[in-house]
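Q: next come a sequence and a model predicted from it.
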Amino acid sequence: MSTITYQKLCKNHLHDEVLDKFNRYQKVSRCWRKQNDEWVLIDHPYIEDWDLEKKRNIVSELVNCVNNNGVVYGAIIDNTLIGFSCISADFFGKNNEYLELLMMQVSTEYRNKGIGKQLFKLIADSARQLGAKKIYISASAHSSEESQAFYRAVGSVDAVEINQVIARNEPFDCQMEYVL
């Protein structure tokens, strides 16, 4: 594998085609769901696969994050973006101590190589520098078993304080936090 470069991305990096080669494919078999106030794994097979339109929408969201003083980090091999993480700069919570992890993705063929962990570390360092005490994570992919395993492996736990707006928008996602 070629050398991976990690860098903070600015608007110049986030041109429309930056994700054209990104492979957001995930075959999910099981997801976490809350039943009787407990999280249980259920069979819920589906495939997550971004088309070009979805990739362009994601680029727009990343640009919007940067425009609003958020932080985006990228993992790059041979001038190709193979992973990214994005955190908002909008504080929330009763003590105004949370920042939201908006996105965290690694191209399928590069998963399980430590790239996601490094991107998470970089975004956590940025959140700390911005003054956050916690990162809020609405664990994505409808709380797939794999996504949950990743966030738990990096030290995330169930959120102490639930952001009701986020939870309503993502009703199947596990609401988690990472203490900085």
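A: Perfect, I can see it now. Note that the structure is predicted; figures quoted are calculated from it, not measured. Residues are numbered from 1 along each chain as shown.
Q: all contacts plus neighbour counts: C-alpha atoms, from now on.
A: Noted.
Q: what ranges does the chain have for its strands?
A: Using DSSP state E, the strands assigned to the chain run over residues 5-8, 25-35, 38-49, 71-77, 80-87, 98-106, 134-139, 157-158, 174-179.
Q: residue at max distance from the center of this protein?
A: The centre of the chain is farthest from one residue, Asn36, which by C-alpha atoms, centre = their mean lies 27.5 Å away.
Q: returning to that earlier point: can you list the strands of the chain in TSV and add distance to Glu61?
A: Formatted as TSV, these follow (distance: least, C-alpha to C-alpha, whole Å):
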stretch	distance to Glu61
strand 5-8	16
strand 25-35	19
strand 38-49	18
strand 71-77	11
strand 80-87	10
strand 98-106	9
strand 134-139	16
strand 157-158	26
strand 174-179	21
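Q: kindly reformat those strands as CSV containing mean neighbour count and distance to Ala127.
A: Shown next, in CSV, are these (neighbours: other C-alpha atoms under 10 Å; distance: least, C-alpha to C-alpha, whole Å):
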stretch, mean neighbour count, distance to Ala127
strand 5-8, 15, 13
strand 25-35, 17, 27
strand 38-49, 12, 28
strand 71-77, 22, 8
strand 80-87, 24, 7
strand 98-106, 23, 7
strand 134-139, 26, 7
strand 157-158, 16, 17
strand 174-179, 22, 11
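Q: hold the first one in mind and look at this next one:
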Amino acid sequence: MMIYKELKITDLVPELLNDFDRHEKIYRAWRLRDDGSEYLKDIYYEENWDNNELLCICNELKSTFEKGGSVFAAFDESKLVGFASLENEFFGSKKQYIQLSNLHITNSHRHKGIGKTLFNMCIDKARELKASKVYISASSCENAQTFYRCMGCILTKEVNKKLYNLEPFDYHMEYIL
């Protein structure tokens, strides 16, 4: 049985991510041409998190809490199978954005609606916080882009330069609340 909940900082122990499998083979990714048009590029790479990366992610989630943000999780029984985080810092020319900083589903549980549920939990929280838009720096890989576009996300109208510099190949998107 799937259980969804908002986590507390005390839930964020390194062991929480022990069995989390981020492995994914990427075969195509979206790219932008100079004229602004998009195209799918054949590309191959693998995403995978080692123990050091898992520890960094856990610390990143703790930092989200320390700054007043929220972390949501999906559990299959007691095993973590997905998580999402929403920051609490507003930015943009009108302070209209709040960032969805993480949304990950373990390999064995993808394509089961877990990402959609976690995304919607973040959207509900963003509405509670009176944000106008949710900002997402999303992987340009075909699967991630298919997901976010199906959720109603579009390319952002206002790029956050700090986030862009961290991930220049990401697609910087927004979800209008």
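A: Arrived safely, thanks for sending. Here the structure is a predicted model, which is why all the values come from computation and not from measurement.
Q: quantify their similarity with the TM-score.
A: Once superposed, the chains reach a TM-score of 0.97 (TM-score structural alignment, normalised by the length of the second structure), with 176 aligned residues with a C-alpha RMSD of 0.8 Å.
Q: what's the matching residue for Asn169 of the first structure over in the second structure?
A: Matched to the second structure by TM-score structural alignment, Asn169 of the first structure sits across from Leu166.
Q: no, scratch that, I was asking about Gln26 of the first structure
A: Looks like Gln26 of the first structure aligns to Glu24 there (TM-score structural alignment).
Q: could you measure the closest residue to Phe20 of the second structure other than its chain neighbours against His23 of the second structure, distance?
A: Among residues not flanking Phe20 of the second structure along the chain, Thr106 sits closest, at 5.5 Å (C-alpha to C-alpha, 6 or more residues apart in numbering). Thr106 of the second structure sits at a distance of 8 Å from His23 of the second structure (criterion: C-alpha to C-alpha, to the nearest Å).
Q: now do Asp124 of the second structure
A: 28 Å.
Q: and for Phe75 of the second structure?
A: Relative to His23 of the second structure, and taking C-alpha to C-alpha, Phe75 of the second structure is found at 18 Å.
Q: now do the residue positioned nearest the centre of the first structure against Ser85 of the first structure, distance only.
A: Central residue of the first structure (C-alpha atoms, centre = their mean): Met104, 2.4 Å from the mean position. Separation of Met104 of the first structure from Ser85 of the first structure (C-alpha to C-alpha): 4 Å.
Q: what is in contact with the two at once?
A: 119-120 (C-alpha atoms under 8 Å, 6 or more residues apart in numbering).
Q: stretch 48-58 of the second structure: which residues count as buried?
A: Within stretch 48-58 of the second structure, the residues that count as buried by 16 or more other C-alpha atoms under 10 Å are 54-55, 57-58.
Q: read off where that stretch ends up in the first structure.
A: Going by TM-score structural alignment, stretch 48-58 of the second structure sits over residues 49-59 in the first structure.
Q: hmm, back to that, the counterpart of the residue nearest to Phe20 of the second structure in the first structure: neighbouring residues, count only.
A: Matched by TM-score structural alignment, Thr106 of the second structure corresponds to Ser107 in the first structure. Here the number of neighbours of Ser107 of the first structure (other C-alpha atoms under 10 Å) works out to 20.
Q: ok, Ser107 of the first structure to Phe22 of the first structure distance?
A: With C-alpha to C-alpha as the criterion, Ser107 of the first structure and Phe22 of the first structure are 6 Å apart.
Q: overlap in contacts of these two?
A: Contacts common to Ser107 of the first structure and Phe22, judged by C-alpha under 8 Å, 6+ apart, are Ile82.
Q: for Val40 of the first structure, see how far away the nearest residue to Asp90 of the first structure once chain neighbours are set aside is.
A: Using C-alpha to C-alpha, 6+ apart and skipping the chain neighbours, the partner closest in space to Asp90 of the first structure is Leu99 (6.2 Å). Separation of Leu99 of the first structure from Val40 of the first structure (C-alpha to C-alpha): 27 Å.
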